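sequence first, then the predicted structure, then my questions.
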Amino acid sequence: MPASQRFEYWLDMICRTYVHLDCASPEELPFFGDIEFSSVGPLRFTRLSSNAKRVWRTPACIRKEAEDYYLVQLQRAGHGFVRQGGRQAALAAGDFAVYDCTRPYELHFDSDYHDVTVLRLPRTCLETSVSGMAKLTATTITRQSAAASLLMAMLETLHVDLDKLHPSSADSVSEGLVSIIAAGLRGLPEANLCKASNLQTYHLARIKAYLREHLRDPGMTVGSIAQALSISPAHLNRLFRNEPLSLAKLMWHWRVEGCQRDLADPRQAARSVGEIAYAWGFSDVAHFSRVFRERAGLSPREWRAARREAMQVPAAEN
């Protein structure tokens, strides 16, 4: 781009790629920026380098668009700072932090060059795995942690080999990325202030294992799980009091995830949306469509068409 147009073009590009933002152009040096973006499952990941030193999201930016994402910034080169909710995460190469685009935040870079990878993921991806996210944003997960090392290695591999990833594997890979990020967040001291007892952890693991095993059973309810595991329904609900989702919501969430994987799989293109919903334990298509839209932001047919378009797979009749 001509030098006189670079900054405006850059600001428009990052707003379209991430969320609506404001950005300060460097005063001392000519502006430059480079951005590469791609998607894996529901995640968008971007590799970005620039000499812009300050980016911020204000309440006015938030009011312009109803974007509902978490952003994960992995620092590759240079030093950065993420500020949100009165906290500041200082990031050196290999560190990462998470911030919430529904609340104001600021990004600062203290050198004339920075290189970062940013992941944009739907809010529900993290909030089903990590409690108390409002207290965990803008907190550094350091490069010394296993989560940061794994995230860096996985993103490096995807950057090089994304075109080799089979479309039907994309959602599983994205789930792996989210699990690594969640593991890093759960390792923060703030995430362990109300740590569950060993007995609670044992019961929760039993319940979730049973739920996974019987997820496709349309007759499964909170009551039937309690009966099968010899736990009273009241105690079962108490066990999930500090979990991100209640047991009932977790059951529907996992069923929708299973439907999403099947709807995105080209090998299952001949199956109708209804067939896939019934196979994952839904007994009412209207209820399925409502729960699916709450999670994905699209109807099942819209989501399937969008995934096929992204994969360049011809759509079949539903």
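Yes, it's here.

make it CA atoms for all contacts and neighbour counts henceforth
Will do.

how about the nearest residue to the residue nearest to the spatial centre of the chain, chain neighbours excluded?
Centroid-nearest residue in the chain: residue 121, 3.1 Å away (criterion: CA atoms, centre = their mean). Closest residue to residue 121 in three dimensions, ignoring its sequence neighbours and counting by CA to CA, 6 or more residues apart in numbering: residue 43, at 5.0 Å.

distance check, that neighbour against residue 147.
18 Å (CA to CA, to the nearest Å).

likewise residue 42?
For residue 42, the distance to residue 147 (CA to CA) stands at 20 Å.

over to residue 203?
Taken as CA to CA, the span from residue 203 to residue 147 is 26 Å.

the more surrounded of the two?
Neighbour tally, residue 203 and residue 147, criterion other CA atoms under 10 Å: the higher count belongs to residue 147, 23 against 15.

now name the helix or strand holding the more buried one.
helix 146-161 (DSSP states H and E).

now what about the helix or strand just after that helix, what contacts it?
The first helix or strand that comes after helix 146-161 along the chain, using DSSP H and E, is helix 170-186. Residues outside helix 170-186 that contact it (CA atoms under 8 Å, 6 or more residues apart in numbering) are 40-43, 125-126, 129-130, 136, 141, 145-148, 150-151, 154, 191-192, 261.

included below, for side-by-side comparison, is a second structure:
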Amino acid sequence: MAGETYRVESAETTELWSGERADFWSEHVTSYHCRLDYRFVQPGGFRGGTIRQCTDSYQIVDFWSDEIRYVRTPGQVRQDPDEDYRFLVPAQGELVVRQDDQEARLTPGSGALFALGEPFELRHDSSTRAFIMTIPAREIDDPLNRTSPLAAGLDLTTGLGHVVNAMVTGLSHEQDRITGPHFDAVCERIVELLCMLAVGDDRPDVPGHLAEVESLVRRYVRRHAADPELTGATMAQDLGWSLRQVQLALQQAGTTPRDLIREERLRLVKQRLRNPAYQYMSIADLAYASGFSSASALSTAFRRRYGQCPRDVRYEGDR
């Protein structure tokens, strides 16, 4: 399992002789990412450090160093392909990212998502410290329906962006107190929220965007179906969208927030009725534990959906 390989690794150039530091930094950063050109302002005595958290699925590197410019050339893209994305989150100082004729100047409270599958340039001064997260390409390309590089300033000071920022920095603060599965779970959520943030809320009626909203809404409802307080409004608020946007996305798929929530709760109940671990739980307790207001509400909805009552399904599973 990927989570079992969770590692935290630290490195600093101050442990080396000053003449070795630039070469070490070049090899060190390349081992975490891919082939790059390193343009040191003062290679002699260069100072830098990293703290890396990673599993087989995700990587977050907290890094700081003297002034430097990183360049990914077209030749390096061809010779050492890397299609994965990087999410850059400054903690202090300023970084400048250039890619695909776009430039993003990043300071604390902003972020950028860019691809290493195309040439780019990244530079910063000696006051900078930042996090850089590696995200598999499919987790960005599929939800956002794009395969081109993206270099854009993202607002991480309010709303959904602030939540994403807090999750990235929170993983760093808790690096020695979390497990691999926890790290992967939080990273998965960061990627989902980052996709929402990158898409924004300014295209509520675009079919491709609505399909993405629908997909993320379904995943959210499946995870939170047992919450008795779950509604279309609370779901939209947590996801950072308007209720109208959620309704439009589900309407395109032929359902509503209420119907989707009920369907997922019924699926959960049916699954639990057939699970020996729940065989001693009463139907009433099972109803409450699965988000229904009462046993009668569950029985009515269950019979309409499956044509039989919950007890019959449990009985079938015992025969």
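That came through fine. Computed from a predicted model, the values in this text were never measured in an experiment.

quantify their similarity with the TM-score.
Here the superposed chains carry a TM-score of 0.58, computed using TM-score structural alignment, normalised by the length of structure 1; 209 aligned residues with a CA RMSD of 3.2 Å.

contacts only, for the residue nearest to residue 121 of structure 1.
For residue 43 of structure 1, the contact set (CA under 8 Å, 6+ apart) comprises 119, 120, 121, 122, 174.

can we see that at 10 Å?
The contact partners of residue 43 of structure 1, by CA atoms under 10 Å, 6 or more residues apart in numbering, come to 69, 119-122, 125, 170-171, 173-175, 177-178.

now which residue in structure 2 aligns to it?
Here residue 43 of structure 1 is matched to residue 58 in structure 2, going by TM-score structural alignment.

cool, and residue 113 of structure 1?
Counting by TM-score structural alignment, the partner of residue 113 of structure 1 is residue 127.

state the distance from the closest residue to its match other than its chain neighbours to residue 110 of structure 2.
Leaving aside its chain neighbours, residue 127 of structure 2 sits nearest to residue 93 (5.1 Å; criterion: CA to CA, 6+ apart). Here residue 93 of structure 2 is placed at a distance of 11 Å from residue 110 of structure 2 (CA to CA).

the two: who's more crowded?
In this view residue 93 of structure 2 and residue 110 are compared by other CA under 10 Å, and residue 110 has more residues nearby, 22 against 16.

just checking, the more buried one touches residue 154?
Yes. Contact criterion CA atoms under 10 Å: residue 110 of structure 2 and residue 154 qualify, at 5.3 Å.

coming back round to it: list the contacts of the residue nearest to residue 127 of structure 2.
So residue 93 of structure 2 contacts 64, 106, 107, 108, 124, 125, 126, 127, 128, 129, 130 (CA under 10 Å, 6+ apart).

hmm, 8 Å instead?
When contacts are counted by CA under 8 Å, 6+ apart, residue 93 of structure 2 is found next to 107, 108, 124, 125, 127, 128, 129.

what do you get for residue 117 of structure 1?
Counting by CA under 8 Å, 6+ apart, residue 117 of structure 1 has contacts 45, 46, 47, 48, 73, 74, 75, 76.

now with 7 Å, please.
Residues counted as contacts of residue 117 of structure 1 (CA atoms under 7 Å, 6 or more residues apart in numbering) are 45, 46, 47, 48, 73, 74, 75.

top of those by number of neighbours, please.
Going by other CA under 10 Å, residue 74 tops the contacts of residue 117 of structure 1 with 28 neighbours.

what's the match for it in structure 2?
Using TM-score structural alignment, residue 74 of structure 1 sits opposite residue 89 in structure 2.

quick check: its match is in a strand.
Yes. Assessed by DSSP: H, G, I helix; E, B strand; the rest coil, residue 89 of structure 2 belongs to a strand.

does it touch residue 128 like I think?
No. Residue 89 of structure 2 is beyond contact range of residue 128, at 10.8 Å (criterion: CA atoms under 7 Å).

what about residue 183 of structure 1, distance to residue 131 of structure 1?
Going from residue 183 of structure 1 to residue 131 of structure 1 by CA to CA gives 12 Å.

let me fix that: residue 17 of structure 1
27 Å.

ok, residue 65 of structure 1 next?
Remark: distance between residue 65 of structure 1 and residue 131 of structure 1 (CA to CA) = 26 Å.

neighbour count for the two, which is higher?
In this view residue 65 of structure 1 and residue 131 are compared by other CA under 10 Å, and residue 131 has more residues nearby, 19 against 11.

state the helix or strand in which the more buried one lies.
Counting by DSSP H and E, no helix or strand carries residue 131 of structure 1.

which one of the contacts of residue 117 of structure 1 is nearest residue 29 of structure 1?
Using CA to CA, residue 48 comes nearest to residue 29 of structure 1 of the contacts of residue 117 of structure 1, at 18.1 Å.

shouldn't the closest one be within a helix?
No. Residue 48 of structure 1 is assigned strand when assessed by three-state DSSP, not a helix.

got a list of what it touches?
Neighbours of residue 48 of structure 1 in contact, by CA under 7 Å, 6+ apart: 34, 35, 36, 115, 116, 117.

kindly provide the distance from it to residue 180 of structure 1.
Distance from residue 48 of structure 1 to residue 180 of structure 1, by CA to CA: 21 Å.

residue 223 of structure 1 reaches residue 236, doesn't it?
No. Counting by CA under 7 Å, residue 223 of structure 1 sits too far from residue 236 to count as a contact (9.2 Å).

report the set of residues contacting both of these two.
By CA under 7 Å, 6+ apart, no residue touches both residue 223 of structure 1 and residue 236.

for stretch 19-28 of structure 1, what is the distance to the chain centroid?
25 Å (CA atoms, centre = their mean, to the nearest Å).

what comes into contact with that stretch?
Residues contacting stretch 19-28 of structure 1 (CA under 7 Å, 6+ apart): 7, 11, 15, 31, 51-57, 61, 67.

buried ones in it, by neighbour count?
The neighbour-count check on stretch 19-28 of structure 1 (16 or more other CA atoms under 10 Å) flags 19, 20, 21, 22, 23, 25, 26 as buried.

quick one: what's aligned to residue 131 of structure 1 in structure 2?
Using TM-score structural alignment, residue 131 of structure 1 pairs with residue 145 in structure 2.

how about that match, nearest residue that isn't a chain neighbour?
residue 208 (7.7 Å).

having no further points to raise, I will conclude here.
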